[in-house]
Structure formats: C-alpha cells, structure tokens
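J.: Have a look at this prediction, sequence included:
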Amino acid sequence: MMRGTTSTVGVVNFITFLISIPILGGGIWLSARANSTECLRFLQWPLIIIGLSIMVISLMGFAGSCYGLTWLLKLYLFAMFFVVAALLFFIVFAFAVTDRGHGEVIINRSFLEYQLSDYSGWLKDRVSDPGYWAKIRACLRDGKACKGMARYVRDPNTGLLVPESAQMFYQRDLSPIQSGCCKPPTSCGYTYVNETLWSPTAGAVVVGDPDCSRWSNDQQVLCYQCDSCKAGVLASIKHSWRKASVINIVVLVILVIVYVIGCAAFRNAKRIENDEPFGESRMTKSRPSRFQF
C-alpha cells in the first residue's frame, strides 16, 4: 500500500515537471517577442521564474517520494501552493492591465489604426513614461521594426520592380506596430509614396493631431515619436499577453488538479506511516509464545 502511494506521488511530480515546460516556453516566447518586436521586457520574467520553480519543486517532490522523505514532500506541497498562487496572480494581472484598448476601423483600409486615448491604466502609464519610451523607441529603431514592410511588384511596362501601389498597401493586414509606428495616421492626409515614405498634402493635415507633425520620412525617425506608435506597442503587448494567459489558464487548471492529487497522496502516506507501527505492535502482542505450556 505504501509503495502504491509513493508511486502515485512520483507520477504526480513527473506530471508537474511536464507542466513546467509550456510555462517556461511561454516565458521564452514572450522574451523573444520583446527582443524582436514589442521591446517591453517585463512580463516574460515572472513566467520564466514560475516555470523554473515548478521544475525544481517537482524534482524535490519526486526525490521525496522515491526516498520516503516526508519532510521533503511537505516542503514540496508548501512550495507548490505558492507557485499556484503566483501563477493565478500572474494571469489575473495580465488580463487586468490589458482589459482596455482596441484598433480603430478605417474606411477603405484593411488594417486597423491605434490611438493612445483608447488605452488606460498601469500599462499605458508604463509605456508612455518618457524615460521608458525612449528605451522602447530605441529598441524599435535598432530592431528595424519597419524594415519588413517594403513590398515590390513588377511593372508590366518596364519589367522593373517598383513599390506596390497605394491601393495594394491599403489592403494589407499590418501588425499594430507597423500600423502605428511605420506610417502616419490616415487622418493626417499624407500621400502614399511607399510603405515608409509619405508626402504631406497641403491643407489635408488635421489640426490638433500632434502625430501629424511628429511623422518624418527619416527612416530612423518615422513615427516612433507618435502616440499612435505607443498605442501600437500596447496593442501588440495585449495580443501576446492574452495569448500566453490562455495557455497559462489551462496549465493552472491542470496544476491545481495535480496539487489536489498530491495532497491526497501525501495524507494517505502519512496515515499508513502512522498506522503501520501500531499494527505491527498489536500483531506482536497477540502472537502466542512457542514455549507457552
């Protein structure tokens, strides 16, 4: 019976070890996106730490079950409780800070446009902070976030490759960062030359929109100073964090089930451990002596 309980605890810990892999993978995925596109290095580290913690804790519980170390199993369950609580807090926090903000539909455009005024809360304040935005802006510029926008088509008359037409560009599905940071807002009325080169149209600029004056054809500037760029970064972060949170919700449910099974197995092991000496004592007392007359 004790051996069966120990095997159950071992299997449970092996499952928790497997669960840590997608959590750690989610943190690494967010880290890769932060390095390449979003440039906001924050939420990936809690995920990586939680994933590594579950790995270490599951190995701790596995060792405790194999060697019958009750104190180690108790420490395992105690630590796992805080990991589950931390993962739950992480999920709630991710949804709470990304609950607002969405792209705006523009007539005759397939892509969405983003406005900073649609967002609010801690994440907006964090991204909009001048000192922090300077780092994000430098990351976007150095990472050449707008470099992949260029597309060329072959001119049927000359056979040469030329930039795609404005109508072709307007039908593209741009990412939030491409829409917010790599072109001026549609409301500014700029004339399309190519994806990152626009010429102002006299009298078409909307008065009161500061992003119109912030746009520059300098490829190192573009609209990296624009509020629309900040909104695009927020939209991209929201998409990534929500996607990671959905995976973490599934992992959390499985982790809670595994934790409950581990608690039940631990209680069963403790009960057997407490009952065995008593049972052996009773058998010893009731066994008749061979030399009794």
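T.: Now that the structure is in, tell me what you want to look at. Numbers count the residues shown, from 1 in each chain.
J.: switch to C-alpha atoms for all contacts and neighbour counts from now on
T.: Fine.
J.: mind listing the strands for the stretch 51-200 of the chain?
T.: 104-105, 112-113, 152-154, 161-163, 191-194, 197-199 (DSSP state E, counting those that start in this stretch).
J.: Okay, buried residues for the fourth one please.
T.: The reference is to strand 161-163. Judged by neighbour count using 16 or more other Cα atoms under 10 Å, the buried positions of strand 161-163 are residue 163.
J.: and it, how far out from the chain's middle?
T.: Remark: strand 161-163 is offset 38 Å from the chain centroid, using Cα atoms, centre = their mean, to the nearest Å.
J.: Can you give me the end-to-end span of stretch 96-111?
T.: Length of stretch 96-111, first residue to last, Cα to Cα, to the nearest Å: 26 Å.
J.: for stretch 153-169, same thing?
T.: End-to-end distance for stretch 153-169, by Cα to Cα: 11 Å.
J.: quick revisit: which of the strands of the stretch 51-200 of the chain has the highest mean neighbour count?
T.: strand 112-113 (a mean of 22; mean count of other Cα atoms under 10 Å).
J.: how far out from the middle of the chain is the helix or strand harbouring residue 256?
T.: Element membership for residue 256, per DSSP states H and E: helix 227-286. On the basis of Cα atoms, centre = their mean, helix 227-286 sits 20 Å off its chain's mean C-alpha point.
J.: That one packs against which elements?
T.: helix 2-33, helix 70-97, helix 122-128, helix 176-181 (3 or more Cα pairs under 8 Å, 6 or more residues apart in numbering; DSSP states H and E).
J.: One more to weigh against that first structure:
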Amino acid sequence: MAASNTITALVSLVALLCSIPVIGAGLWLATKHGSECVPLVRWPVVIMGIVLLLVSLAGFVGAYWRRQRLVAAYLLAMAALIVLLFVLLTFVFVVTRPDGSYAVPGRAFKEYRLAGFSPWLRDHIISSPHWSQIRRCVSASNVCTKLSQEQYFNPDHFFQADLSPLQSGCCKPPTACGYGYVNPTLWINPASPAADGDCYAWSNDQAQLCYGCGSCRAGLLGSLRSEWRKASIVLVATAVALLCVYVAACSAFRNAQTEDLHRRYKQGYV
C-alpha cells in the first residue's frame, strides 16, 4: 500500500476502536433502571455505535485494497456520523440542563419535582402514551425491592442513605407528607397528610408504593438525567477523538488522490 492508503487504513482502525466505547456507553444506558424502561432513549447510542463500527470497517477495507470510491463513501458517512453525534450531545445537554432535584433538611438524599425538568422530557416521556408501560416496567424492576432488603437500624440511618432518584421518588412517600418511618417501603399514615396529591397516592401495598406519584415520574427523569450525563462524558471524548481521526483520514485521502494522479501521469494516462 502507498503511505497515504496505509495512514487511511490505520485511522479507520482507530475509528473502529472508537466505536467500542460508544457501544459500551449505549449498552450501559440500556441496562440502567431509568433508561431500560424508556424505549425512546434505550437503543439509539448502541445503534450509532454499531453503524460507526461498520463504516470504519468499510473505510479500512477501502484503504487496504485501494478502493478510492469506498474510501470517499467512508469519509462522507463518517462526517455524517460525527455531526449526528455532536447534535445528539448538544441535544442531551440542553434537555438535561434543568435539574428537578431539591434538598430536604435532615436528609442525605434529594427529592424530585416534575416542574424542575425540561418541558421536552416532561412532554415526550412522562406525558407520552407509553407512561403506563413505563410505570409497569419500573414497578416490575428491583429498584424498590432492593431498597426494602437493605438493613437500616433506625429512621436516622435511613434518612442518611444515598438513595437513587428512582428510589427516592418511587419507593417512599415525599418527606413533606409527614409519614412515619417503619422500613424503607412501609410507612405509617399521618393523622393529617399534607394537601399534596402524592400524599394520597402513596400506598403500603408493595405493588403500588408511590408508582402513581408525580415524585416517581420526577425520579425517573432524575435517573435519566444522571445516566445520560455520565454517558455523555464518554461520548464527548469519543466525538473529539473521531473528529481528529476524520481530519487525518481526509488529509491521507487527499494525498492518496495526488499520488494516484502523479502515478497515472507518469504512466501516460494523463
């Protein structure tokens, strides 16, 4: 292979390796409690990672066997994927910027309210026709079961626990309701509960708990926000690496075109 084609093949391999953290981040998101119950956000990153892997493989094949048209198609597809990745990251940062959590005095964990999250999240996830399915998924998960199995010696021990957004929103009543603690998923009704719909929606039935509460919906959004923010760290690093790889691949492709033109000139074809 000419030097330029060799460089293109190498950077295609680097791009192929970059697809691994993208697929890994997607799989991590797909298995987290928040994302696994929301079809809309579960698989896009995995699909993008697989497409990136296939495109990079095509670029390597084209460079190795000097198929310039295939390399050109690879560069166009890679440009589209990089733009799509940056658009996705920008969108994620915009819609997850508002944080619906708020601190509760005397509690180590935070609680969540729907009004604190972006309208897009509320409209496309919580208010979507799929909410009943999402609720059943959260209820069937081990989020609250795992919490109920934890050993807390007294209420103060529980109040200092580091609960996830879903555990805080779905597995216990909001602190403002004034319920008395028995265990993480069993609470004593107050004589005069606060005038809040969530206070009446709470049930000690382990199949109900606070899955019908607004705080549970907010906890789901808090979980999604946290998971996507963590995954975005990997995706940003990968996007920057891909951009550098793409610039190197474009330079190598241009040099390969020049080398091919010179070769054809010497052979009398031009």
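T.: Arrived safely, thanks for sending. What you see is a predicted model, and the numbers here were worked out from it, not measured in a lab.
J.: Quick check: TM-score for this pair?
T.: Put the two chains on top of each other and the TM-score (TM-score structural alignment, normalised by the length of the second structure) is 0.94; 269 aligned residues with a Cα RMSD of 1.7 Å.
J.: Quick check: the corresponding residue of the first structure for residue 233 of the second structure vs residue 97 of the first structure, distance?
T.: Mapped onto the first structure by TM-score structural alignment, residue 233 of the second structure lines up with residue 246. In this view, residue 246 of the first structure and residue 97 of the first structure are 15 Å apart by Cα to Cα.
J.: ok, now residue 167 of the first structure?
T.: Relative to residue 97 of the first structure, and taking Cα to Cα, residue 167 of the first structure is found at 36 Å.
J.: Give me the more crowded residue out of these two.
T.: residue 97 (16 against 11; other Cα atoms under 10 Å).
J.: Look up the closest residue to the more buried one, ignoring the ones flanking it.
T.: Spatial nearest neighbour of residue 97 of the first structure, excluding adjacent residues (Cα to Cα, 6 or more residues apart in numbering): residue 123 at 5.9 Å.
J.: what do you get for residue 7 of the second structure?
T.: Closest to residue 7 of the second structure by Cα to Cα, 6+ apart is residue 252, at 6.2 Å.
J.: May I have the residues that are in contact with that neighbour?
T.: Going by Cα atoms under 8 Å, 6 or more residues apart in numbering, residue 252 of the second structure touches 4-5, 7-8.
J.: Which one of these sits in the busiest neighbourhood?
T.: Sorting those by how many neighbours each has (other Cα under 10 Å) puts residue 8 first, at 27 neighbours.
J.: which position in the first structure aligns with that one?
T.: Matched to the first structure by TM-score structural alignment, residue 8 of the second structure sits across from residue 9.
J.: shouldn't that match be in contact with residue 68?
T.: No - with contact defined as Cα atoms under 8 Å, residue 9 of the first structure does not count as touching residue 68 (10.4 Å).
J.: got any residues that touch both of these two?
T.: Between them, residue 9 of the first structure and residue 68 share no contacting residue, judged by Cα under 8 Å, 6+ apart.
J.: Residue in the first structure paired with residue 206 of the second structure?
T.: Residue pairing (TM-score structural alignment): residue 206 of the second structure is matched to residue 219 of the first structure.
J.: Also residue 122 of the second structure?
T.: Match for residue 122 of the second structure (TM-score structural alignment): residue 124.
J.: That match: how many residues sit nearby?
T.: Using other Cα under 10 Å, residue 124 of the first structure is surrounded by 21 other residues.
J.: Would you mind finding the most buried of the helices and strands packed on helix 227-286 of the first structure?
T.: Buried most deeply of those, by mean count of other Cα under 10 Å, is helix 176-181, with a mean of 26.
J.: quick one: that one to the second structure mean distance?
T.: With mean Cα distance after the TM-score superposition for the first structure, helix 176-181 of the first structure departs from the second structure by a mean of 0.5 Å once superposed.
J.: hmm, who's touching that helix?
T.: Helix 176-181 of the first structure is contacted by residues 37-38, 111-114, 145-146, 149, 222-224, 226, 228-233, 235-236 when judged by Cα under 8 Å, 6+ apart.
J.: and what of stretch 62-73 of the first structure?
T.: Contacts for stretch 62-73 of the first structure (Cα under 8 Å, 6+ apart): 6-7, 9-10, 13-14, 60-61, 266.
J.: any chance of the residues you listed in a markdown table, with distance to residue 80 of the first structure too?
T.: What follows is the contacts of stretch 62-73 of the first structure, written out as a markdown table (distance: Cα to Cα, whole Å):
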| residue | distance to residue 80 of the first structure |
| --- | --- |
| 6 | 18 |
| 7 | 19 |
| 9 | 13 |
| 10 | 15 |
| 13 | 11 |
| 14 | 14 |
| 60 | 10 |
| 61 | 10 |
| 266 | 13 |
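J.: circling back to that earlier point, for the match of residue 233 of the second structure, give its distance to residue 206 of the first structure.
T.: 40 Å.
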